[in-house]
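In: Have a look at this prediction, sequence included:
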Amino acid sequence: MAALLAEPFGYGFMIKAIAGGAAVGALCGLLSCFVTLKGWSLLGDALSHAVVPGVAIAAIFGLPFVAGAVVAGVFAVGAIGFVERNSLLKNDAVIGVVFTAMFALGLFLISVFPSNLRLTTILFGNLLGVADADLWQVAAVGALAVGIVALKWKDLLLFCFDAGHARSIGLDTRLLHGVLLGLLSLAAVAALQAVGALLVVAMLITPGATALLLTDRFGRMLVIAPALGALAAALGAYASFFLDGSTGGLIVALQTAIFFVAFLFAPRRGVLAGRRRAAAAAEAAP
């Protein structure tokens, strides 16, 4: 049994997949705390799809994917803001129009212009085929995100919780907005390799949502969410060796399972805890 369980570690591609998946899961988990607090779930979904044309153009011209993703993410956010300011459409409608248009453009570019980028990789990820260059890219993006969060997490927390108050005390909310969007764009590119564009949003939301059920202190969230993201990604990559199924799908399924366990059994905010409090209040009532 021990030899069977250790078998995946005898293959170099599995070691890279497990390590790379854990790194991506931790990165997305860290940023998911801010996405959850800010209420940017739909915007996170939009960014994960909007970076696709940037990645496609970067692949066509042989440029780093990260550069294309950042440009595409900035353009998408700018387009959303411009349309919203100059129309009667609500934010969710504008986001839906922009991100689907950019996602479609990316798919078109990939299908028309030959490159080393496969459509299935963009849509569903290919963590088992991760290369050394991809791991270095994730490491660089992760180090950048950790460094910025370590220096500015209190400012980012205040911006996400109450942008008006942050502005009133002299914080540059436009800069914080741009920094957070830039980090999300970079994380979306890193996660594309792991789970694909269709499931990136889950990695950018689920760990933070789970951590929010387990604690009411943001500092603890910044530890819990990356840990949960890394654990689910590493276990998903490991289990896919035996189950011979979609690695990205298994990672997201595990993250969702962890979320529902917390949803039911969280000590203070779980469903069962809420029912116990309700029953105790009913018994104490005259």
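Out: Received, thanks. Because the structure is predicted, anything quoted here is derived from the model rather than measured.
In: only C-alpha atoms for contact and neighbour calcs from this point on.
Out: Fine.
In: list the contacts for Leu264?
Out: By CA atoms under 8 Å, 6 or more residues apart in numbering, Leu264 lies in contact with Gly270, Val271, Leu272.
In: The helix or strand hosting it: which residues count as buried?
Out: Following DSSP states H and E, one finds Leu264 within helix 247-265. Within helix 247-265, the residues scored as buried using 16 or more other CA atoms under 10 Å are 247-256, 258-259, 262-263, 265.
In: Residues contacting whichever strand or helix holds Val97, please?
Out: With secondary structure defined by DSSP H and E, Val97 is part of helix 91-112. Helix 91-112 is contacted from outside by 42-43, 46-47, 49-57, 76, 79-80, 83-84, 117-119, using CA under 8 Å, 6+ apart.
In: go on, stretch 174-186?
Out: 31, 44, 47-48, 51, 66, 69-70, 73-74, 141, 145, 155-156, 159.
In: and Val138, how many neighbours does it have?
Out: 23 (other CA atoms under 10 Å).
In: same question but for Ile169, I mixed them up
Out: What Ile169 shows, counting by other CA under 10 Å, is a neighbour count of 8.
In: for comparison:
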Amino acid sequence: MLAEFIQGLMEFHFLQNALITAIVVGTVSGVVGCFIILRGMSLMGDAISHAVLPGVAIAYILNINFFIGAIAFGILSAVIITYIKENSVIKSDTAIGITFSSFLALGIILIGFARTSTDLFHILFGNILAVQDSDKWITIAVAIFVVLAIVLYFKELLLTTFDPQMAKALGTRVNFYHYMLMTLLTLVAVTAMQSVGTILIVALLITPAATAYLFTKTLKTMIFLSAGIGAAVSVVGLFIGYSYNVAVGSSIVLTATVVFLVSFFVSPKQKYIKRRGHDG
């Protein structure tokens, strides 16, 4: 199977595109995912990944690149959720639930108008084997932009993630960095749409980062480990999907889940095996 996969990589341009895109998306998802789980914003990742659907539909109707529509609606949903949370007694999980379900419903109706039922399936579940050269280069450009933004503003993101009250006291623009992270999250969600689809994006954002968290004590180490895990599970998932003719997006997510489950039991932070030994 592995020999066939390597042979396919040598011969088929679509498989080369899929491999590069999988590595890039897995890496950048792992990086952004660290901030998302440390801020307790996993649900926000889910909301934004679903909220981009109307933007994709409108892009199809207007015949423009779907990245433009998806990013616009992703950022819009983040603004709406934050506005509701900060200006009412409603808690953030409720605001997220209302926003993402309504955006998702709007997206499905608009895609009905766009008459692209096959595209809807690919949007929801991903189709990395159909990635075009232009999409691949956009994905690489977005990933470089996201990583550069995190490197440049690492100290501010670190402070606002772990101690937003102190950050405010020091005069750091906490809201600015919140919206910046939401924008980066939207960009990653849109790029990951091709590999795992909107339904499964949150898994690629959360699972590698959660796995890395079990083994690390500093944010920098966590980011590097999470990026590595994200890239590795994406490659293994692509190999499984291609070799056994199953959905690549689902294969990537299940691979990430298996890695997390193994890590859960062997992680020194968990001390699960030692505890079981003492209990016995």
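Out: It's in. As the structure is a prediction and not an experimental result, all values here were calculated from the model.
In: Does Ile36 of structure 2 touch Asp46 like I think?
Out: No - Ile36 of structure 2 is not in contact with Asp46 according to CA atoms under 8 Å; the separation is 10.8 Å.
In: Now do the helices in the stretch 101-250 of structure 2.
Out: 117-125, 133-152, 154-162, 164-169, 174-213, 219-244, 248-266 (DSSP state H, counting those that start in this stretch).
In: Single out the most deeply packed of the ones you listed.
Out: helix 174-213 (a mean of 25; mean count of other CA atoms under 10 Å).
In: so how much does that helix differ from structure 1 once superposed?
Out: Compared with structure 1 after fitting, helix 174-213 of structure 2 deviates on average by 0.6 Å (mean CA distance after the TM-score superposition for structure 1).
In: Specify the angle between that helix and helix 117-125 in degrees.
Out: Inter-element angle recorded for helix 174-213 of structure 2 and helix 117-125: 80 degrees (by axes from the mean of the first three to the mean of the last three CA atoms, to 10 degrees).
In: Which one of the contacts of stretch 174-186 of structure 1 is nearest to Leu235 of structure 1?
Out: Using CA to CA, the shortest approach to Leu235 of structure 1 within the contacts of stretch 174-186 of structure 1 belongs to Leu31, at 20.3 Å.
In: Can you tell me the SS state at the closest one?
Out: At Leu31 of structure 1 the chain is in helix, as set by DSSP: H, G, I helix; E, B strand; the rest coil.
In: Cross the contacts of Leu264 of structure 1 against helices and list the overlap.
Out: If you go by DSSP state H, those have Val271, Leu272 in helices.
In: lining up the contacts of Leu264 of structure 1 with structure 2, which overlap?
Out: For the contacts of Leu264 of structure 1, the aligned pairs still in contact in structure 2 (both residues aligned by TM-score structural alignment, their matches' CA atoms under 8 Å) are Gly270, Val271, Leu272.
In: Select from the residues you listed the one having the most neighbours.
Out: Gly270 (18 neighbours).
In: returning to that earlier point: a markdown table for the kept ones among the contacts of Leu264 of structure 1, including distance to Val189 of structure 1?
Out: Converted to a markdown table, these look like this (distance: CA to CA, whole Å):
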| residue | distance to Val189 of structure 1 |
| --- | --- |
| Gly270 | 33 |
| Val271 | 35 |
| Leu272 | 38 |
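In: any idea how far Ser94 of structure 1 lies from Ala19 of structure 1?
Out: Just to correct that, residue 94 of structure 1 is Val rather than Ser. Distance of Val94 of structure 1 to Ala19 of structure 1, given as CA to CA, to the nearest Å: 37 Å.
In: Equivalent analysis for Thr247 of structure 1, please.
Out: 13 Å.
In: show me the contacts for the residue lying closest to Pro207 of structure 1 once chain neighbours are set aside.
Out: Closest residue to Pro207 of structure 1 apart from its sequence neighbours, by CA to CA, 6 or more residues apart in numbering: Ala225 at 4.8 Å. Contact analysis of Ala225 of structure 1 by CA under 8 Å, 6+ apart lists Ala26, Gly29, Leu30, Ser32, Cys33, Pro207, Gly208, Thr210, Ala211.
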